[in-house]
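Peer 1: Following is a predicted model, sequence given first.
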Amino acid sequence: MAFELSIVTPEGVRFQEPVDHVVLPGAEGAFGVLTGHVRFLAPLGIGEAAVTTKGKTLFAALSDGFAEVTQDHVTVMVDTCEFAEDIDLARAQRARADAEAALAAAKSAAHESELFARQEAALKRAILRIKLATDAGRH
């Protein structure tokens, strides 16, 4: 039995259709949702989402946000959402290299903690995007 999944970013709705199952990157670890799940609100971190619909599983890179779960609908509100088939691998690899260089520079900066946290998040997003883009051909 399916439920409605909506994934929304500041740019608009990225995905909205009935799904059978979704696994989301919770801030404290991944969690799965099926139809009839108990209602809750969960913070999301940078990570991989797996959306099962019509007998196939789609993978997406999500970053920071929230998921609102009800018995028949899940609304995901995140900063970014990129499905594996939409990721430009070369661009993701450049973003990873840039983030690694910026992270190294942030370690020695006087205002280390905030800058370091931003660069660390950028690196995590780039690594996730590379993983999904690379794995997309195997799914």
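Peer 2: Nice, I can see it. Residues are numbered from 1 along each chain as shown.
Peer 1: okay, CA-based contacts and neighbour counts for the rest of this
Peer 2: Fine.
Peer 1: Can you get me a residue count around S113?
Peer 2: Number of residues near S113 (other Cα atoms under 10 Å) recorded here: 11.
Peer 1: Specify the local secondary structure of it.
Peer 2: Assigned with DSSP: H, G, I helix; E, B strand; the rest coil, S113 falls in the helix class.
Peer 1: what's the distance between it and E82?
Peer 2: Distance of S113 to E82, given as Cα to Cα, to the nearest Å: 28 Å.
Peer 1: Put this next to the first one:
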Amino acid sequence: MGWEGIGLTAAYLGVMNIATYAAFALDKRRSVAGAWRLREVSLLRLALFGGWPGAKLAQWRLRHKTRKQPFARILNLIGALQLVLALALAATAAGWTGAAMRWLGGEGWAGIGLTLFEPGPEPEPERVMPRRFGPGS
């Protein structure tokens, strides 16, 4: 990814986080006023599509959706998944995945006799009994 892609990604994430924070603030305002609320799935979708840091910041600063445990757990799961995805993308961009696969494939484990991607020992061939010991003899 070139600098243009990095800039577009940063702009997208910035817009998504601002929009997510604003959605949480609007929902909090409606909650206090007793008005119609935003659906939880809409708030979670905003977090899923890149607005998770904005969602967590709003949850912390506005004290909003902190006692709803299913919602909070799902929001934290979204953050964990995004962290794993970001680490995988960073490892791929840095070229670490090839080195890691080579290490797991034998170079790293070979010293202790373990490999993950090599076949095990050949199975013994099936024994064939001579004909005279077959059925009916």
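Peer 2: Received it, and whenever you're ready, just let me know what you need. All values reported here derive from a predicted model rather than from experimental measurement.
Peer 1: Would you give the TM-score for this superposition?
Peer 2: The TM-score (TM-score structural alignment, normalised by the length of structure 2) is 0.28; 53 aligned residues with a Cα RMSD of 3.4 Å.
Peer 1: So V74 of structure 1 lies in a strand, does it not?
Peer 2: Yes. Assessed with three-state DSSP, V74 of structure 1 lies in a strand.
Peer 1: correct me, but it touches L5?
Peer 2: Yes. Using Cα atoms under 8 Å, V74 of structure 1 makes contact with L5 at a distance of 4.9 Å.
Peer 1: and the two? which has more neighbours close in?
Peer 2: Neighbours of V74 of structure 1 and L5, each counted by other Cα under 10 Å, are more numerous for V74; the result is 26 against 21.
Peer 1: Quick check: the gap between that one and C81 of structure 1.
Peer 2: 15 Å.
Peer 1: Give me the distance between A60 of structure 1 and R14 of structure 1.
Peer 2: 10 Å.
Peer 1: swap in A30 of structure 1?
Peer 2: Distance from A30 of structure 1 to R14 of structure 1, by Cα to Cα: 20 Å.
Peer 1: Sort out which residues of stretch 12-32 of structure 2 are buried, please.
Peer 2: By neighbour count on 16 or more other Cα atoms under 10 Å, the buried set for stretch 12-32 of structure 2 is 13-14, 16-21, 23-25, 27-28.
Peer 1: Sorry, wrong one. I was asking about stretch 5-21 of structure 1.
Peer 2: Buried residues in stretch 5-21 of structure 1, counted by 16+ other Cα under 10 Å: L5, S6, I7, V8, T9, P18, V19, D20, H21.
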